[in-house]
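# Got a predicted structure plus its sequence, pasted below:
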Amino acid sequence: MDDQNKNLILATALSFLVILVWFILFPPEEPAQIPQDQMTVGATNGIAPTPPSPVIGATDGAASTAALAKPAADAPRVAVKTPRLSGSISLLGGRIDTLALSDYQETQEPDSPTVNLLAPVGSDRPYYALYGWAPAGDLANDAVPGPQTEWSLAEGKDLTVETPIVLAWDNGNGLVFNRKISIDQNYMFSVTQSVKNNTGAAVRLAPYGIVARHGEPEQTKFFILHEGVVRQSDKELEEISYGDMPDMTFVEREGARAEVAQVETNGWIGFTDKYWMTTLIPAPGQSFTSVAKYVAQADIYQVESRLPVIAVEPGASAQADTMLFAGAKEWEEIRDYENKAGIYRFIDSIDWGWFFFLTKPIFAVLHWLNGLIGNMGWSIIALTLLIKALLFPLAYKSYVSMAKMKELQPQMEKIKEKAGEDRQKLQQEMMALYKKEKVNPASGCLPILLQIPIFFSLYKVIFVTIELRHAPWLGWIRDLSAPDPSSIFNLFGLLPFAVPDLGILQILSLGILPIFLGISMYLQQKLNPAPTDPAQAMIFAWMPWVFMFMLGSFASGLVLYWIANNTITFTQQYLIMRSQGYKPDIIGNIVSGFRKKPKTDSK
């Protein structure tokens, strides 16, 4: 029992630190680079030619915002009005370039502005989507619509859930282009591009979609979170960070570096932030060329979906159907787009991490519980109860084994005295005793080791899912994705002043939840006597308070889970130990911790 107890909480700490160090020193491998000779694109093999970048001239490739016909903000606009989105579409290029998320505010303050997702050229951080046609064969660049084309509004007035709009452009030489844009009740735009050939000869051209960001955006920049390009290319999910984009190996044109993937049947590509995403989605089953690009001269980060070249005979028409997701990464909505719209593995646009086999079901259960309870904090506690119930058979076996180890303690001490300095004899005698009494000394650590990946998975869920953003629990906990806002420095709000930002010393500003965490770990320790070894006793004495400070700056939802887990574990272990005839002397163990020589028996 004594040897077993020495390692219970120590296993938790060491496993926690090992996994943390592993994440830092050994991040996921970068995806394999596509050989350059497999990435060449052109019109001769049916693959779409390179579309012009939003601010790049089609002939010289020189990056300059002066190539814009007029500032996008000054061009005529069509309003976007839905219950969840507000913004506008510029008729210059038909850009979807102003978009705010009506359901989300920047902060929890009553006067906080709504989250702005997209912004036009001329703003501080331009971020927008546009569509067009790239010429192929003998078709001239100015014969097709591009980023600077001035469209006219042919049908509709405002883009709403009930009323789509149609943009039109006639090149004056027999080609008439239309673009129909509709939107659902959430965040999905449907874009149908069509062309009518009224010339006397066949033409060849290719539709494309672009999402562009000017300059590197502000990011969370935390190692467990991916922000940047995310794309699905048939069976492969790929992530490219903003910092890696300038170093991409394939030089597609002067000043532009890219990574290109050929998608046969199912795929999508876009930019993902912590909670928001803008993604180009060709129709399911549609082949296309998926491109992640960085234009160095203009400092533009860009993703493209290039559809194959289409040959349009005289008098004929052709069209291409695509989708654009621009909004919040809500699990339920993204899952519905995957299941109902057939967008392959769209749920993986949420960064589930290495433990995806745990994070996905954990969040699904948490979401279901929240639907029943209506409060994420209580749902986390209910989830903890479910997890502990699933692990209870292992926990029971572990605690029974620990109780038996306690009973064997006198015999183990005799074996130690008899073996003396002979470590091999000591090990042999101990193993013989374990075998005779049918005790497994390692079984006590298994439930704790299983808790480690669950802990990290829940941390990932709380950190990346938007459903936890600004989710309240009770009282002072108004955001379970943020640290406990209370502070010991103002007596948890009793003193009439706010605690200033203390920088690196902020770790000392403990809130109520971290203090309860330390207390719960301390009481769990005191179910058993302190180790007889002074060094181990000191480590155990400090461990709850070290964890209290270390986890104090973590999301309050995670700290709440850990407190609930410790409380349930304490109760389980206490009751099982009592059922095995061992009465834990918690008060005695606490008192012994203040003595020079720790108490060795509490029976």
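Sure thing, it's come through. Residues are numbered from 1 along each chain as shown.
# C-alpha only now, for contacts and for neighbours.
Will do.
# contacting residues around Glu106?
By Cα atoms under 8 Å, 6 or more residues apart in numbering, the residues touching Glu106 are Ser112, Pro113, Thr114, Val115.
# roughly how far apart are the second one and Asp479?
Spelled out, that is Pro113. Applying Cα to Cα, to the nearest Å, the value for Pro113 to Asp479 is 18 Å.
# ok so, going back, pull out the buried members of the contacts of Glu106.
Val115 (16 or more other Cα atoms under 10 Å).
# Could you dump the contacts of Glu106 into CSV with secondary structure and distance to Ile350 added?
CSV is the format used below for the contacts of Glu106 (DSSP: H, G, I helix; E, B strand; the rest coil; distance: Cα to Cα, whole Å):
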residue, secondary structure, distance to Ile350
Ser112, coil, 26
Pro113, coil, 25
Thr114, strand, 22
Val115, strand, 19
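# Longest helix of this protein, counting residues only.
helix 376-407 (DSSP state H).
# So which elements touch that one?
Applying 3 or more Cα pairs under 8 Å, 6 or more residues apart in numbering; DSSP states H and E, we find helix 376-407 packed against helix 2-25, helix 356-373, helix 446-464, helix 556-579.
# What residues of it count as buried?
For helix 376-407, by 16+ other Cα under 10 Å, it's 376-385, 388, 391, 394-406.
# What separation do you get for the nearest residue to Lys81 once chain neighbours are set aside and Arg84?
Residue nearest to Lys81 in three dimensions, not counting chain neighbours: Thr160, with 5.2 Å by Cα to Cα, 6 or more residues apart in numbering. Separation of Thr160 from Arg84 (Cα to Cα): 11 Å.
# take a look at this one as well, against the first:
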Amino acid sequence: MQDNNNRNTIIFVIAAVVILIGYQFLVLDPATKKRNAELAQQRAAAASAQANAPKGVAAPGLPGGSAATAVVSRGQAAAASPRAPIATEALAGSVSLRGARIDDLYLKNYRTTVEKTSPPVELLRPEGAQNAYFAEFGWTGSNLPGLPTADTVWQVVEGSTLAPGKPLVLRTSNGQGLTFTRKIEVDDKFMFTVTDTVANTGATSVTLAPYASVQRQGIPNDRRNQIVHEGAIGWLGGELRQVKYAKWLKEGGPTVSSTGGWTGITDKYWLTALIPDQKEAIQGQYRVTKSGSTDIYEANFVGRPHIIPAGKQVVQTTRLFAGAKVVPLLKDYQAKLAVERLDLAVDWGNFWFITRPMFMLLEFFFHLVGNFGIAILLLTVTVKLLFFPLANKSYESLTKMKKVQPQVEALRTKFKDDPAKQQQELMALYQKEKINPLTGCLPMLVQIPVFYGLYKVLTVTIEMRHAPFFGWIQDLSAKDPLSIWNLFGLLPYNPATVPVIGSVLNSDLLHLGPLALLYGLTMFLSTAMNPPQPDPVQQKIFQFMPLMFMFIMAPFAVGLLIYWSWSNILTILQQYVIMRRFKVDNPIDQIIAKLTGKPKEVG
């Protein structure tokens, strides 16, 4: 029975490793090369277009949006329209007076990299630039000439710079009795409030429906996450709507009737979401259209038609969230604005019942100690304490199995020609010593959901982005920046810059940093404390597993390596105490004896 369990475990481990390695070389590496090639082509096309482009930006109207005829620099695209600045503690940018769009936005408190001189993260960019990304608002109606379009230049009637407590009021007219006034407000975080008023000074009533749209023209090539949702997102019709970019392009997106809710486009850490009046009946739509070679991704909604009698006016309020997906902030907006499930903009995954509580616990520890790395260590201890009784029983079983290993080997030798009798005698021995061979795998099974949960949390929550630990670790969500191939920075060269060799050494499977080595060492010690396998081949495979998993785990987020290495250390300590209590030989005592030259003492 034990042999079958060991054999199945080996088969499972080998199959998992083969799949991971195959996925790396057959899927991820080719996909990365393809993305890099596409990026190079786009840059070349953009440079060519910029060199031949006129100073202005032509933007003919398209249904639900528009696309520039030429790609120009971001600065040229912004300069093509008169603008009103945006200045808050969290945001910098401007509102385009042409189209009255929110299309120029930087997140001041988030940088592109961990370098102090790194520029702030760009969220929105004007139309005409490569990968334009913006939000627009307006009215639609039948047989009504002169409605504001993307080319309409609005006049500023109040305010000059959009800031908290300092709204910007814009106005335009269709020249036939309709006056459009747009009041744009912003708080000290990431929420804009757009209040549109239509006054009918004509002789007859008109019917207009409000709309709002978030539009992204092409996808930046750094969208490469495998486990994090990026693309269309929203809570419409009482359901979470998610469509990844590839599926969105291939199949389009749904059209959903909803009362309230929200809709938009999400990246790994950033969100641009439209929030209508939560009592308003809307029609939400996700669609992709073509403009030349550019795929235009759009999330929009259209509100119910409003009849505006002569001499009357109608007011429509829409909010725009444009910023970082900070969980407490999303929850705060969700509560204050009564917006349903806004915090689901963070991709908690199918195992949300693990990832969300784990994040809350990490947040608690972080606010307690002020360091997410230490918070991960405290989380690991908490998990160990939570499952201590189960794990302790399992390690006791493993220790007892190691203690009776000489008797097991004797039985295997004695009954090597009679497998049935051998198995019978082994079971009798285990029963006599009160050993359950199946309990030995429980600690690993217990850690699998925790491993996944922490991996997901480290990947999706912006709180982990650029979160430092100590020393060289400045981003717990990224892989270890140091590498063994230049002695962790002691040698004056970057392995990635060495021709041919650099591309090999810099690949994920060969990225070995200090924490990956620590993980491999701790896994080796933990594995060595388990009973040896009966078959010599199996013994070699299990001895090789720590090395194999060290390479597999090396490119993972450094926070995950901290968790796993610290978990291994706690496991080793727990196993060591149990083995000393049962007076069983263990590798730590062997290492101490070799280093000190003193004989081993057990018990």
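Looks like it arrived, so ask away. None of these values were measured; they are calculated from a predicted model.
# quick one: contacts for the residue positioned nearest the centre of structure 2?
Against the mean C-alpha coordinate of structure 2, by Cα atoms, centre = their mean, the closest residue is Val460 at 2.9 Å. Residues in contact with Val460 of structure 2, defined by Cα under 8 Å, 6+ apart, are Val228, Lys268, Tyr269, Val346, Asp347, Trp348.
# Gln262 of structure 1 now?
Taking Cα under 8 Å, 6+ apart as the test, what Gln262 of structure 1 contacts is Ser233, Ser287, Phe288, Thr289, Ser290.
# so where does the counterpart of the last one in structure 2 fall, helix or strand?
The equivalent of Ser290 of structure 1 in structure 2 is Gly284 (alignment by TM-score structural alignment). In this structure, Gly284 of structure 2 sits in strand 281-291 according to DSSP states H and E.
# how big is the offset of that strand relative to structure 1?
Taking mean Cα distance after the TM-score superposition for structure 1, the mean distance separating strand 281-291 of structure 2 from the aligned residues in structure 1 is 1.4 Å.
# same thing with stretch 8-18 of structure 2?
Counting by mean Cα distance after the TM-score superposition for structure 1, stretch 8-18 of structure 2 comes out at 7.8 Å.
# List the buried residues of that stretch.
Neighbour count says stretch 8-18 of structure 2 has Ile10, Val13, Val17 buried, by 16+ other Cα under 10 Å.
# Now that Trp262 of structure 2 has come up, it's in contact with Pro276, right?
Yes. Counting by Cα atoms under 8 Å, Pro276 is a contact partner of Trp262 of structure 2 at 6.7 Å.
# Specify, as a residue range, where stretch 341-349 of structure 1 falls in structure 2.
Under TM-score structural alignment, the match for stretch 341-349 of structure 1 is residues 337-345.
# Over to stretch 160-170 of structure 1?
The aligned range for stretch 160-170 of structure 1 is 163-173, by TM-score structural alignment.
# What residues sit buried inside that stretch?
For stretch 163-173 of structure 2, by 16+ other Cα under 10 Å, it's Ala163, Pro164, Pro167, Leu168, Val169, Leu170, Arg171, Thr172, Ser173.
# neighbouring contacts of that stretch?
Under Cα under 8 Å, 6+ apart, the answer for stretch 163-173 of structure 2 is 86-88, 100, 146, 148, 153-162, 179-188.
# chain center to it: distance?
Centroid separation for stretch 163-173 of structure 2 versus its chain: 35 Å, with Cα atoms, centre = their mean, to the nearest Å.
# end-to-end on it?
This stretch, stretch 163-173 of structure 2, spans 25 Å end to end (Cα to Cα).
# All the strands of the stretch 101-250 of structure 2, residue numbers only.
101-111, 120-124, 133-140, 155-158, 168-173, 178-186, 191-200, 206-217, 231-236, 239-244 (DSSP state E, counting those that start in this stretch).
# would a markdown table of these with distance to Gln590 of structure 2 be doable?
What follows is these, written out as a markdown table (distance: least, Cα to Cα, whole Å):
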| stretch | distance to Gln590 of structure 2 |
| --- | --- |
| strand 101-111 | 49 |
| strand 120-124 | 53 |
| strand 133-140 | 62 |
| strand 155-158 | 80 |
| strand 168-173 | 74 |
| strand 178-186 | 66 |
| strand 191-200 | 62 |
| strand 206-217 | 62 |
| strand 231-236 | 55 |
| strand 239-244 | 54 |
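# Deepest-packed of those, please.
strand 231-236 (a mean of 24; mean count of other Cα atoms under 10 Å).
# so where is that strand in structure 1?
Counting by TM-score structural alignment, strand 231-236 of structure 2 corresponds to 228-233 in structure 1.
# Report the mean distance between that stretch and its aligned residues in structure 2.
Stretch 228-233 of structure 1 versus its aligned partner: 1.4 Å mean (mean Cα distance after the TM-score superposition for structure 1).
# Please state the offset of that stretch from the chain centre?
On Cα atoms, centre = their mean, the centre of stretch 228-233 of structure 1 falls 13 Å from that of its chain.
# ok, Tyr519 of structure 2 - contacts?
Contact analysis of Tyr519 of structure 2 by Cα under 8 Å, 6+ apart lists Met550, Leu561, Trp564, Ser565, Asn568.
# Apply 7 Å and report the result again.
By Cα atoms under 7 Å, 6 or more residues apart in numbering, the contact set of Tyr519 of structure 2 is Met550, Leu561, Trp564, Ser565.
# Count residues in the vicinity of the aligned partner of Pro437 of structure 2 in structure 1, would you?
Taking TM-score structural alignment, Pro437 of structure 2 has Pro441 as its aligned residue in structure 1. Applying other Cα atoms under 10 Å, we find 17 residues neighbouring Pro441 of structure 1.
# Pro441 of structure 1 contacts Gln4, doesn't it?
Yes. The pair Pro441 of structure 1 / Gln4 is scored as a contact, 6.5 Å apart, by Cα atoms under 7 Å.
# what residue of structure 1 matches up with the residue nearest to the centre of structure 2?
Under TM-score structural alignment, Val460 of structure 2 pairs with Val464 in structure 1.
# From Leu14 of structure 1, how far out is its match?
For Val464 of structure 1, the distance to Leu14 of structure 1 - Cα to Cα - is 25 Å.
# what kind of secondary structure is the residue sitting furthest away from the middle of structure 1 in?
The C-alpha centroid of structure 1 is most remote from Lys418, which lies 56.8 Å away (Cα atoms, centre = their mean). Secondary structure for Lys418 of structure 1, judged by DSSP: H, G, I helix; E, B strand; the rest coil, is helix.
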